[in-house]
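sequence first, predicted coordinates after that:
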Amino acid sequence: MQNKKRRGFHFPVRITVIGALIALQIALLILLIIALSEQTVVVYFVFEAISIMMVIHNVNKPGNPSYKITWIIVILLFPLFGGLFYLFWGDNRISPGKRKRWSRIEAGSARYLSQDAEVEQALWLSSPFYARQSRYLKIESGYPVYSNTLTDCLSPGEKILPKLLELLESAQRYIFIEFFILAQGHMWDQIHAVLRRKAAAGVEIRMIFDDIGSCDRQYKGFMQGLRSEGIKIAVFNPFRPSVDVFLNNRNHRKIVVADGIAAMTGGINVGDEYINELNVHGYWMDSAVFLRGDAAWSFTVMFLEMWQFVTKRSTDISGFYPLKRYSAPGFVQPYCDGPLSESCAARGIYMQIIAAACRYVYIVSPYLILDSEMIGALVQAARSGIDVRIVTPKNPDKWYVHTVTHYNYTQLLKSGIRIFEYTPGFVHSKLFIADDSVATVGSVNMDYRSYYFHFECGCWMYNTQAVLQVREDVRGIFAASEEILYEKWKKRPVGRKIMQSLLHLAAPFM
């Protein structure tokens, strides 16, 4: 495997070449602006006026204050062309064509996501507080709440893989797979063996993976080989030399579906580090939740929406309805979010869980890039007597993101929030749990990229088996982690404090 040629350019070479071409386009734009400004004072003042108008627009538009402040700093630092930069790349500007296509796909699938009134009523009778969270997700994300769904939360990756293989083996009609990273290696070899056999038996298999996440982890002929086996492949948002802002929007979702009745989501990708057969940042801790029952249908629709968006081909969703039913207690609600959505359901449900907690909120996230509203929600919960605990990694995968994560520690620790760092290695799980009652598992990190730039997904659960499994999982992570104490933390070197403060200015782009 190691001697094979990678698909396309080796990623560092590829990103360097593409980055240089993008930088060249930006440089030409800047040179054009400077050349015009030297011709006449009028042109110069036109650019100045554009910058001023962009600042005014930024201040008055709805949106995250931290993101707006960062752009205002950029515009003020570069008054000549900062306004034009914002005009082209601010506000996460995605082409009207892409937005229209996504809206059309969502409208077409809405009829397959109607809410069962009896399930909704049962949830309201069980708990109006959690029913409000469910209603929020339905309004903002479009996906209903279900009952009759078995849930099973597993970690780490060594335990997840056998369950994933079992899910794939259960398929009789179709398998859908969607990952940010799909890397060749031992984990993929085991998955591929099942897929190859299933495809030969007539099971329809479709796969989506993100180009940025996967291109450096696959070898030449990878996609051609899969297609020759009858497996359908779609690559999300191929990375090309363009200043199109959509290049910044990646598909970070993790979805596996079998026959519309069994599904998986979580933090885990397909790569040997996720099952600890490749040591990247020490021991890798990750989580996933497996569903068997009615709620798996939402992940089926999610995948087919993305498939239509990437391939630009319509799909008759009605042909994929599940043929089995299950019986199970509790309530389960898959959801998704992304830059083409008007709301931010992924961030919003985290805020709702924090606000509704009565005893405790436990959070596990590889990154902690927080805006003022999220910090405020966490601080208010802690100051009202809620036991708020957060786990982040001791060993980071990105030093600059880890530095900004550390910036947020001070205010949280001062407010009585307990922070732990996972010492065996890197914790990649994305877990939220409150009061032994409600939990989420999914792909959503606590950072701006997950909330505003990436396509994400998750699963909200109330009074299911997986909720208590998440609790035990988090407790195990606490036991393997080092608690950060405020008295010691505030004595960290001045140089680190300065670096954290400086990098925090760029937090909305992380």
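That came through fine. Numbers count the residues shown, from 1 in each chain.

CA atoms for contacts and neighbours, from now on please.
Noted.

which secondary structure elements does whichever strand or helix holds residue 426 sit against?
Residue 426 is part of strand 425-427, with elements assigned from DSSP states H and E. Where contact means 3 or more C-alpha pairs under 8 Å, 6 or more residues apart in numbering; DSSP states H and E, strand 425-427 is packed against strand 283-285, strand 387-393.

how about stretch 379-387: buried residues?
By neighbour count with 16 or more other C-alpha atoms under 10 Å, stretch 379-387 contains the buried residues 379, 381-382, 386-387.

ok so, going back, which strands or helices does the helix or strand just after the strand holding residue 426 pack on?
Counting by DSSP H and E, the element after strand 425-427 in chain order, helix or strand, is strand 431-434. With contacts defined as 3+ C-alpha pairs under 8 Å, 6+ apart, the packing partners of strand 431-434 are helix 345-356, strand 360-364, strand 438-442, helix 465-479.

one step back: now the helices and strands packed on strand 425-427 in TSV, with distance to residue 496?
Shown next, in TSV, are the helices and strands packed on strand 425-427 (distance: least, C-alpha to C-alpha, whole Å):
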stretch	distance to residue 496
strand 283-285	26
strand 387-393	18
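
alongside the first one, take a look at this:
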Amino acid sequence: MEFIKNHIWQILIVFNYTLALSAVATILLKKINPTKALSYIIGLLALPFLGLIVYYLFGQEYRKTKIFSRKNVLNQTIIKKIQEQLELNTKSINKVDDLLDQKSKLIPLLYNSEKSKLTINNEVKLIKNGDDKFKLLFKDIKEAKNHIHLEYFAIEDDQIGTELLNLLCEKASEGLEIRIVIDDVGSSISSKMKRKIKDCGIQMHSFMPVLFSKFTGQMNYRDHRKITVIDGKIGYVGGINVSDHYVNANNDRYWRDTHIRLAGEAVKPLQILFFTTWDFVSDNALEMSKSYFPDHNCKENVPLQIAASGPDTDWSNIMESIFIAITNAEDYVYITTPYFIPNSEILTALQVIARSNIEVKIIVPKKSDSWIAEYATNSYLEMLLAAGVEVYHYTKGFVHAKTMVVDGVFSTVGTTNMDYRSFNINFEVNALIYDKKISSELTEFFNEDLKDCEKLEWQSWKKRPKRTKIIEAIARLMAPLL
């Protein structure tokens, strides 16, 4: 014991580097991106203890280790049957508008990587901002007859959140099955409200609970999805969480966002996605029944796929879909995102098509809700401007919409930001829509937003102060952790 007391630091250092060298060996064997690998190796060897902590929190590739299991849901007979019913042969896929042309490459990509079926018999309504979303959502909830499922990154029991939760309690008293999944870091619900929810008979679980959620920030893998499924017939997905921040009637700062309301076949894969999360967060396996997957008879035929990604998928499905859509653009690409901290693949794709005389326009907030994300985003803009990309700062308030339109025939709306965290770490979901009408409406949204933007000019942007550029460079180094 005396020896240990006298040599405690030497022992700890030896222990640290034993673990660090083991981690280095693991990194090398994984054959990950060389830049990323080198960053972690330098951190492990140059920063005793701190390097290990950073690697433990951010460096492990859970997509490979499969700690997030989906087998209990996906192996059930009813789910397999639903997936088979959604199966489309080549002839059916070819019925999709011929103008999709090369954009149709997305269909087999998502099917081959994650068995994401193309669904055709769908109705899609675009929703602009939280005020309109909650009016529609509350109406649909009031008319619900069987069950309501919610999966949200952020639910707060403020004014709009309390209104929603009280309404769900009313529906639970009518005998409906109500299930809620909240992210433990993103959400904030008081103990009093949680007791009321439980007493109402609503089942609610937190995704990956943490001890001190208010102090964890963005650490670890989070459920960033915003999903609602009502009676298996109506679905909602997009960027709008349940919080007064998203309702301009209750918010001091104007909040610009986009969501969609779905009815039809696409609700089924959205429902399956909810159940895979529910299976992970709940203690008891839920037996599927046909009541969760009723038949549909929509009047419209909007082709779309539900794309999901996260540590439970083999591939970065949404990022790959965005990449293919960009690289196959022939006329234009319009992107709106609150956080633009792209990986090298997306950054290169945008620069290449812009230099190929394809119109590329990107809207990002002038003033973000995170100063470090704002500086990190701004660090990428000069090289985009130099390549001919048109970049616009949204000035009316905060733009939180996550949308993209390509050539007027393909569009995507969902929860995915153009950043490392959405592409590689968080659980995300997007609707990929192959429809000229929806693309046209989203383009109108985009052009309306441009009226509230400042266009950046390359010559003036690159003259910003050196101090600002240094802060941006530091923020950019932290980009994979944001």
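Yep, it's here. Predicted model only: the values in this text are computed from it and were never measured.

quick one, which of the helices and strands packed on strand 431-434 of structure 1 is packed in tightest?
Mean neighbours per residue, mean count of other C-alpha atoms under 10 Å, is largest over these for strand 438-442, with a mean of 27.

now the angle from that one to helix 345-356?
Counting by axes from the mean of the first three to the mean of the last three C-alpha atoms, to 10 degrees, strand 438-442 of structure 1 lies at 160 degrees to helix 345-356.

residues in structure 2 matched by the helix or strand that strand 438-442 of structure 1 is followed by, start to end?
As assigned by DSSP H and E, the chain's next helix or strand after strand 438-442 of structure 1 is helix 448. The aligned range for helix 448 of structure 1 in structure 2 is 420, by TM-score structural alignment.

that stretch vs structure 1, average distance?
In the superposition against structure 1, stretch 420 of structure 2 averages 1.1 Å from its aligned positions (mean C-alpha distance after the TM-score superposition for structure 1).

where exactly do the strands run in the stretch 51-200 of structure 2?
Here the stretch 51-200 of structure 2 has its strands, by DSSP state E, counting those that start in this stretch, at 122-128, 147-152, 177-183.

same list (these) but as CSV, adding distance to residue 455 of structure 2 and mean neighbour count.
Rendered in CSV, the data for the strands of the stretch 51-200 of structure 2 read as follows (distance: least, C-alpha to C-alpha, whole Å; neighbours: other C-alpha atoms under 10 Å):
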stretch, distance to residue 455 of structure 2, mean neighbour count
strand 122-128, 23, 18
strand 147-152, 33, 23
strand 177-183, 36, 22
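
which stretch among the ones you listed comes nearest residue 334 of structure 2?
When the strands of the stretch 51-200 of structure 2 are compared by C-alpha to C-alpha, strand 122-128 sits nearest residue 334 of structure 2, at 16.5 Å.

equivalent range in structure 1 for the closest one?
Going by TM-score structural alignment, strand 122-128 of structure 2 lines up with residues 149-155 of structure 1.

show me which helix runs longest in structure 2.
Counting by DSSP state H, the longest helix found in structure 2 is helix 8-30.

picking that back up, most widely separated two among the buried residues of stretch 379-387 of structure 1?
Pairwise across those, and taking C-alpha to C-alpha, the largest span is found between 379 and 387, at 10.8 Å.

of all the helices and strands packed on strand 431-434 of structure 1, which one is nearest residue 186 of structure 1?
strand 438-442 (23.5 Å).

average gap between that closest one and structure 2?
Looks like 0.6 Å for strand 438-442 of structure 1 (mean C-alpha distance after the TM-score superposition for structure 1).

what's the angle from that strand to strand 360-364?
Going by the same axes, to 10 degrees, strand 438-442 of structure 1 makes 10 degrees with strand 360-364.

work out the gap between strand 438-442 of structure 1 and the centre of the chain.
13 Å (C-alpha atoms, centre = their mean, to the nearest Å).

again with stretch 262-273 of structure 1
The answer for stretch 262-273 of structure 1 is 13 Å, by C-alpha atoms, centre = their mean.

cool, and stretch 242-261 of structure 2?
17 Å.

next one: stretch 316-331 of structure 2
16 Å.

who touches residue 207 of structure 1 in this structure?
176-178, 231-234 (C-alpha atoms under 8 Å, 6 or more residues apart in numbering).

returning to that earlier point: between the helices and strands packed on strand 425-427 of structure 1, which one is closest to residue 404 of structure 1.
strand 387-393 (12.1 Å).

for the closest one, packing partners?
strand 360-364, helix 372-383, strand 418-422, strand 425-427.

buried residues, the helix or strand following it. List them.
Per DSSP H and E, the first helix or strand lying C-terminal to strand 387-393 of structure 1 is helix 399-414. Residues of helix 399-414 of structure 1 classed as buried: 400-409, 412-413 (neighbour count, 16+ other C-alpha under 10 Å).

between the residues you listed, which is closest to residue 317 of structure 1?
residue 401 (39.5 Å).

give the aligned equivalent of that closest one in structure 2.
That one, residue 401 of structure 1, aligns with residue 373 by TM-score structural alignment.

now swap in residue 391 of structure 1 and tell me
Using TM-score structural alignment, residue 391 of structure 1 lines up with residue 363 in structure 2.

how close does that match sit to residue 477 of structure 2?
23 Å (C-alpha to C-alpha, to the nearest Å).

out of these two, which sits in the busier spot?
Between residue 363 of structure 2 and residue 477, counted using other C-alpha atoms under 10 Å, the more crowded position is residue 363 (26 against 12).

pretty sure the match of residue 401 of structure 1 contacts residue 478?
No: in this structure, residue 373 of structure 2 is not within contact of residue 478 by C-alpha atoms under 8 Å, at 9.3 Å.

so how many other residues sit close to residue 60 of structure 1?
Using other C-alpha under 10 Å, residue 60 of structure 1 is surrounded by 10 other residues.

circling back: with distance to residue 275 of structure 2 as extra columns, can I get the strands of the stretch 51-200 of structure 2 in JSON lines?
Below are these laid out as JSON lines (distance: least, C-alpha to C-alpha, whole Å):
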{"stretch": "strand 122-128", "distance to residue 275 of structure 2": "21"}
{"stretch": "strand 147-152", "distance to residue 275 of structure 2": "9"}
{"stretch": "strand 177-183", "distance to residue 275 of structure 2": "10"}
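
closest to residue 428 of structure 2 out of those strands?
strand 147-152 (10.6 Å).

could you tell me where that closest one falls in structure 1?
Under the criterion TM-score structural alignment, strand 147-152 of structure 2 matches residues 174-179.

the matching stretch against structure 2, how far on average?
Averaged out, stretch 174-179 of structure 1 is 0.9 Å away (mean C-alpha distance after the TM-score superposition for structure 1).
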